[in-house]
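Asks: how does the following fold in three dimensions:
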Amino acid sequence: MNTNAYITFLLIGIVLVAVDGQIIYHSGRRYLENSYGAPEAGASMARLVAVMFHLAVLGILALLSLISFGGDESSIPSVVGKLGLLLLVLAAAHGITLAVLSRIRDEQVGENLVARKQGVTGDGRNSTVNPVSPGTADPTRPSVSPSLEHGAPYSAPGEGR
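Replies: The predicted structure follows:
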């Protein structure tokens, strides 16, 4: 492969990888933001996955540039053949990356469900509400509506009301 064909192949390959990597990053960030509660955590995971994608596919691109397709390596069919192989590899890497993002999101959604079942909120506090004693006017605690039967403050069963 002559220098012009080699550089053309590498430039086209780098542009394809960069564009696909940016699509993965931006879409993955939106996909993961909802599952993590904090948008910056989802963006961070998407960035890590996108960097892994870029490094892996650029490494494959470098290896593909060394493969000989036989015949005249500087010919258009040779460059197109290498680009076709690169596109197939890029599609496979894109699919694997989507599977990784999906698995990360599924694990985070599962962890969130378990935490909600155990009564822990996103900030680590217990989400159980403590009852309000009659006559207590603490604004940090929720108030309870009066009992329908007695027109009085809420009474627990067995308190004699």
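
Asks: could you use CA atoms for every contact and neighbour count after this?
Replies: Noted.

Asks: so what's A99 up against?
Replies: By CA atoms under 8 Å, 6 or more residues apart in numbering, the contact list for A99 is empty.

Asks: I'd assumed it was in a helix, is it?
Replies: Yes. Membership of A99 in a helix is supported by DSSP: H, G, I helix; E, B strand; the rest coil.

Asks: give the burial count for G84, as a bare number.
Replies: G84: 12 surrounding residues under other CA atoms under 10 Å.

Asks: and V114, by the same measure?
Replies: 12.

Asks: so where do the strands sit in this structure?
Replies: In the chain, no strands are defined using DSSP state E.

Asks: skipping adjacent residues, who's closest to the most centrally placed residue in it in space?
Replies: When CA atoms, centre = their mean is applied to the chain, the residue found nearest the centroid is L32 (3.1 Å). Leaving out its chain neighbours, the residue that sits closest to L32 by CA to CA, 6 or more residues apart in numbering is G42, at 4.6 Å.

Asks: to compare against the first, here's another:
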Amino acid sequence: MADGFVTFLVIGVVLAVADGLLIKRSGRAYLEEVYGGDGGAEPVSRMVSVLFHLVVLGLLAIVSTMDFGVSGAEGFVLKLGVMLLLVAITHGITMYWLGKIRRRHRLEHALDEETAAATRGRGRRRRVPPADSVVDVTTVDPEHPLSPRIHPPTRPVING
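Replies: The predicted model follows:
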């Protein structure tokens, strides 16, 4: 049973390290699109990868000590199956968080660009709308104290 325990741990560690390296490498490439060349993708990718490794290795330690009531090769395969499912779930959660980080950074970047564009446009003259698009203010109540003092446009009266 000791050989099966050690074999399970070795296989689990190899799976965790391999998947963690894959997440780090692909996560960096995934985030470089939004972080650009400023090197921001590498630290974020590294932190996510370290978190993934810690979670998966912790789950490996827990699963390795569990007794599922089955011994021998069946028990080994059962533990390996549980471990693979946990790695898959953890991988999916990690990819979800990478996507969330990416979306948040894209939104912040878009807002920064929009603010910069609005700031650049302040020095320009504003476009005056054509006369036919002016809003008719005949519905304004002239008796109301907060009503603007705008006179309605004059129109010819046709008597018929």
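
Asks: the residue nearest to the centre of structure 1 contacts S44, correct?
Replies: No. With contact defined as CA atoms under 8 Å, L32 of structure 1 does not reach S44; the gap is 9.4 Å.

Asks: how close does L80 of structure 2 get to T7 of structure 2?
Replies: Distance of L80 of structure 2 to T7 of structure 2, computed by CA to CA, to the nearest Å: 10 Å.

Asks: nope, M1 of structure 2 is what I meant
Replies: 10 Å.

Asks: who's more crowded, the two?
Replies: Taking other CA under 10 Å, M1 of structure 2 and T7 do not tie; T7 has more neighbours (13 against 10).

Asks: so what corresponds to the more buried one in structure 1?
Replies: Counting by TM-score structural alignment, T7 of structure 2 corresponds to T8 in structure 1.

Asks: look up how far V129 of structure 1 lies from its match.
Replies: Distance from T8 of structure 1 to V129 of structure 1, by CA to CA: 65 Å.

Asks: also I96 of structure 1?
Replies: As judged by CA to CA, I96 of structure 1 and V129 of structure 1 stand 44 Å apart.

Asks: what's the answer for T3 of structure 1, then?
Replies: To V129 of structure 1, T3 of structure 1 is 72 Å away according to CA to CA.

Asks: which parts of structure 1 are helices?
Replies: 3-36, 39-64, 76-117 (DSSP state H).

Asks: give me the mean distance between the last one and structure 2.
Replies: Per the superposition on structure 2, helix 76-117 of structure 1 and its aligned residues are separated by 0.3 Å on average (mean CA distance after the TM-score superposition for structure 1).

Asks: what angle sits between that helix and helix 3-36?
Replies: For helix 76-117 of structure 1 against helix 3-36, the angle by axes from the mean of the first three to the mean of the last three CA atoms, to 10 degrees is 10 degrees.

Asks: so where is helix 76-117 of structure 1 in structure 2?
Replies: Using TM-score structural alignment, helix 76-117 of structure 1 pairs with 73-114 in structure 2.

Asks: coming back round to it: of all the helices of structure 1, which one is nearest G70 of structure 1?
Replies: Checking the helices of structure 1 against G70 of structure 1 by CA to CA gives helix 76-117 as the closest, at 8.0 Å.

Asks: please consider this matter closed, and thank you.
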